[in-house]
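Visitor: I'll drop the sequence and a predicted model, then ask my questions.
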Amino acid sequence: MEIAAERLELDARSAETTATTLRVALETLLGSTHPKGDWVAVDTLESLANTAVPPDQTTPAEPRPDLLAAEAGLKRAEADLQMQRALRIPDPTIQWMYEHEPPDQPNTVGLGFSFPLPLWNRNQGGIRSAEVSRAQVRLALAKVKSQIASEIESARLSYQDSANRWRRYREEIRPRSEEVREAVSFAYEKGGAALLDLLTAERNDNEVRLATARAAAETAVAAATFKAALNLPDEGTNVK
């Protein structure tokens, strides 16, 4: 029993060190210049896992940044194509010159016109290049839309699986494990169970508790991933 208690104490210290390391990493990500990791999140793991996520939503609530960027790229490509088409007709350059000579010489006046050569080019090379660029951007936009749909569906399935697993642990497995532990503990107090039976029941119950917490953590992560895929606003995490 003492060995088991010492092992659990070591596991608890290791978990606390890991938690502090993650808090420091979060502070660094948020731009803190002196991260210490000494804050405590007000939100519990259960509240994060219970975050409201529309399980049947398949389209983003608002246009995602990656989609907006791809659409902006298409607009730029189309604008460039229009400009290249406008350059099919060469722009003439008109020159006007006046030169004042000394009193004994006549003044000089000049008028000139210039065109880019060859006149029959009609900027076909620039137009073709712009058309190819637009086609590539359209392909990239279609790829982004397909990727968004794939990410949403994958995140939805992952969230549903994690939420169902956590629900089973919370509503079925965890209560049964606690009942078994209490029954064995009562039997041990009355002399009806051996010490080994009690230790086994407590160890199994601890493992179920840990598995329940892990399932809740996986559900919280899956919910956050699903909300990010749907571009839903995040309420944020309160700290103290």
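Guide: Arrived safely. As the structure is a prediction and not an experimental result, all values here were calculated from the model.
Visitor: hey, let's count contacts and neighbours off CA atoms from now on
Guide: Fine.
Visitor: Confirm Pro55 sits in a strand?
Guide: No. Pro55: not assigned to a strand; according to DSSP: H, G, I helix; E, B strand; the rest coil it is coil.
Visitor: Not counting its neighbours along the chain, what's nearest it?
Guide: Arg156 (6.6 Å; CA to CA, 6 or more residues apart in numbering).
Visitor: Look up which helix or strand that neighbour falls in, please.
Guide: helix 124-168 (DSSP states H and E).
Visitor: Run the chain-centre distance for that helix.
Guide: 13 Å (CA atoms, centre = their mean, to the nearest Å).
Visitor: want to compare, so here's the second one:
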Amino acid sequence: MPRSFPIFLLLSVLNLILTGCAEFQRRELKPNESATQLQRRSLASPELLNFIQSATPEKSSNASQTWNLDRLTLAAIFYHPDLAVARAQAQWAAAGIKTAGQRPNPFITISPTLVRNLATAAVPWIAASSIGIPIETAGKRDYRIEKASQLAGAARLRIADTAWLVRGRLRAALLEAFAAEQTVRFADQQLAVQQAINQRLEQQLAVGEIGPLEISRSHLALNQAKLNADAAQKRVAESKVTLATAIGIPVDGLANAVFDFNDFAVNPALQDVPVGVLKTQALHTRPDMLAALADYEASQAALQLEIANQYPNLQANPGYSWEMGEHRWTLGSTLPLPLFHQNQGPIAEAEAKRIEMAARFEALQMKIIGDIDRAHAGVAALMDKWRDSENQVQTQKRNSMAMQAQYQAGETDRVALLSTELEQILAERARLDVRVETQQALNGLEDTLRQPLHSVLTSTSIAELAAMEPKP
């Protein structure tokens, strides 16, 4: 045998091992560039509008359209970082399937030996090598793949659940923006009426019809009305920031956007929502329920894997050696002896983990039942509250009409008429509070049912769109 043979064999093996290896490519995170890109996000982005157009091809999606809850939901799916994180986690879990399916690599042992005290003129090398071929037993690879597949499925389902959480926060933020704008309108009306009352009382004070105490009370009421108007303006500014955050854009990205609050301007017919049917459906189809079920199935596969690990893997070790012109072939195998343990510890851990996953699943079921029951329980009370507030507004309208008639007949003064108008504004403001509370109840029902109650979008379309990989 030539002396270069062992070196040649070693180089050949190394070349075989290194062929096809992946190479690391560094990707730097540049905070300044990332912050700049985030600051450029806007509802007027052409990429966003194209995404909305592709998601709702039956409707025109130009920039002049108003932004209702459905269109803002699509914007949040496109932009929100929580969904980007959920998608990345799903990709990582999916890569785990490839890892689980990998078969163990064989390995080679090369042991060239130099003999220095040969008594003959033979070549002073003994060339020996062997190959180790691992052989998995008891279906371990299948159990690993099953576990990884279940975890990947759970991660995909959590994308849809994240989308629902994003939509819930978005709906609450949009409702707050609506309430803030309406509050500004009522606060401005109240301020205007209070200023008119104050002006009239100043005139009466000047001619001696009233005393300083009455005008002092009017000044206090006017100051309070100004404070309320300022607070309402502050609420509008804060609601815009909250809305932008719920979408996943800076507040400047809302510039020139026109919002559609028509869904909030009417009282939803919550009594017509088939909560019982939707509750049963939610307990079977909510994405977080399905994800928890997939986690449980993954724990079952993990337990099966640990039970299979009781049975040792085999390792075939065929070998070859060349010594003094003789070719020697060997057959060998390695089998671990389970003398000290039969994998009882990992089996016990996997069994305990399965029990934990079952308990988590049942706890989630109970939480969903409680959340739906809690949201449903308030519906009837809200309907009664809405009727009471509506009756109050109608009663106040009749009082205002009666006071107007008395004023025109000269039976009362302008201050009394303005005071009645002020009471009318306060009654409408109270009705607004009830309307907002009712919309919050609707939001709570949607959140717990994971079902859009008054929307063009469906649970399926939201899940499918959320799983896409938009390019902001």
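Guide: Now that the structure is in, tell me what you want to look at. Given the structure is predicted, the values throughout are model-derived calculations rather than measurements.
Visitor: rewinding a little: what's the residue nearest to Pro55 of structure 1 aligned with over in structure 2?
Guide: Using TM-score structural alignment, the partner of Arg156 of structure 1 in structure 2 is His376.
Visitor: And for Tyr188 of structure 1?
Guide: In structure 2, Tyr188 of structure 1 lands on Tyr407 (TM-score structural alignment).
Visitor: Return the distance of that match relative to Val415 of structure 2.
Guide: 10 Å (CA to CA, to the nearest Å).
Visitor: so what corresponds to Arg430 of structure 2 in structure 1?
Guide: Residue 430 of structure 2: Ala, not Arg. So, by TM-score structural alignment, Ala430 of structure 2 is matched to Ala211.
Visitor: what's the closest non-adjacent residue to that match?
Guide: Tyr169 (7.8 Å).
Visitor: so who does that neighbour touch?
Guide: Val208, Ala211, Thr212, Ala215 (CA atoms under 8 Å, 6 or more residues apart in numbering).
Visitor: Now flag whichever of the residues you listed is closest to Pro63 of structure 1.
Guide: For these, the residue nearest Pro63 of structure 1 by CA to CA is Ala215; the value is 30.9 Å.
Visitor: In three-state terms, how would the match of Ala430 of structure 2 be classified?
Guide: Once three-state DSSP is applied, Ala211 of structure 1 turns out helix.
Visitor: how close does it sit to Arg176 of structure 1?
Guide: Taking CA to CA, one finds Ala211 of structure 1 at 14 Å from Arg176 of structure 1.
Visitor: Ok, Arg138 of structure 1 next?
Guide: 56 Å.
Visitor: Repeat that for Glu27 of structure 1.
Guide: 39 Å.
Visitor: now do Pro116 of structure 1
Guide: Applying CA to CA to Pro116 of structure 1 and Arg176 of structure 1 gives a distance of 87 Å.
Visitor: Comparing these two, which shows the higher neighbour count?
Guide: Taking neighbours as other CA atoms under 10 Å, Pro116 of structure 1 and Arg176 compare with Arg176 leading, 15 against 11.
Visitor: Report the secondary structure state of the alignment partner in structure 2 of that one.
Guide: Matched to structure 2 by TM-score structural alignment, Arg176 of structure 1 sits across from Thr395. Secondary structure state of Thr395 of structure 2, per three-state DSSP, is helix.
Visitor: separation between the match of Ala430 of structure 2 and Arg13 of structure 1?
Guide: 18 Å.
Visitor: the more surrounded of those two?
Guide: Per other CA under 10 Å, whichever of Ala211 of structure 1 and Arg13 has more neighbours is Ala211, with 17 against 12.
Visitor: Tell me how far that one lies from Ala193 of structure 1.
Guide: Taken as CA to CA, the span from Ala211 of structure 1 to Ala193 of structure 1 is 26 Å.
Visitor: likewise Asp56 of structure 1?
Guide: Applying CA to CA to Asp56 of structure 1 and Ala193 of structure 1 gives a distance of 49 Å.
Visitor: between the two, who's got more neighbours?
Guide: Ala193 (15 against 8).
Visitor: residues touching the more buried one, list them.
Guide: Val184, Ala187 are the contacts of Ala193 of structure 1 under CA under 8 Å, 6+ apart.
Visitor: Assign a three-state SS to it, would you?
Guide: coil.
Visitor: now do Ile94 of structure 1
Guide: From three-state DSSP, the assignment for Ile94 of structure 1 is strand.
Visitor: Tell me, how many residues neighbour it?
Guide: By other CA under 10 Å, neighbour count at Ile94 of structure 1 equals 10.
Visitor: For it, give me its contacts.
Guide: Per CA under 8 Å, 6+ apart, neighbours of Ile94 of structure 1: Leu111, Gly112, Phe113, Ser114.
Visitor: how about the residue mapped onto Pro90 of structure 1 from structure 2, secondary structure?
Guide: Under the alignment (TM-score structural alignment), Pro90 of structure 1 pairs with Pro312 of structure 2. Per three-state DSSP, the local secondary structure of Pro312 of structure 2 is coil.
Visitor: Pro312 of structure 2 contacts Leu335, doesn't it?
Guide: Yes. Counting by CA atoms under 8 Å, Pro312 of structure 2 touches Leu335, with 6.8 Å between them.
Visitor: out of the two, which sits in the busier spot?
Guide: Higher neighbour count among Pro312 of structure 2 and Leu335: Pro312, with 17 against 10, using other CA under 10 Å.
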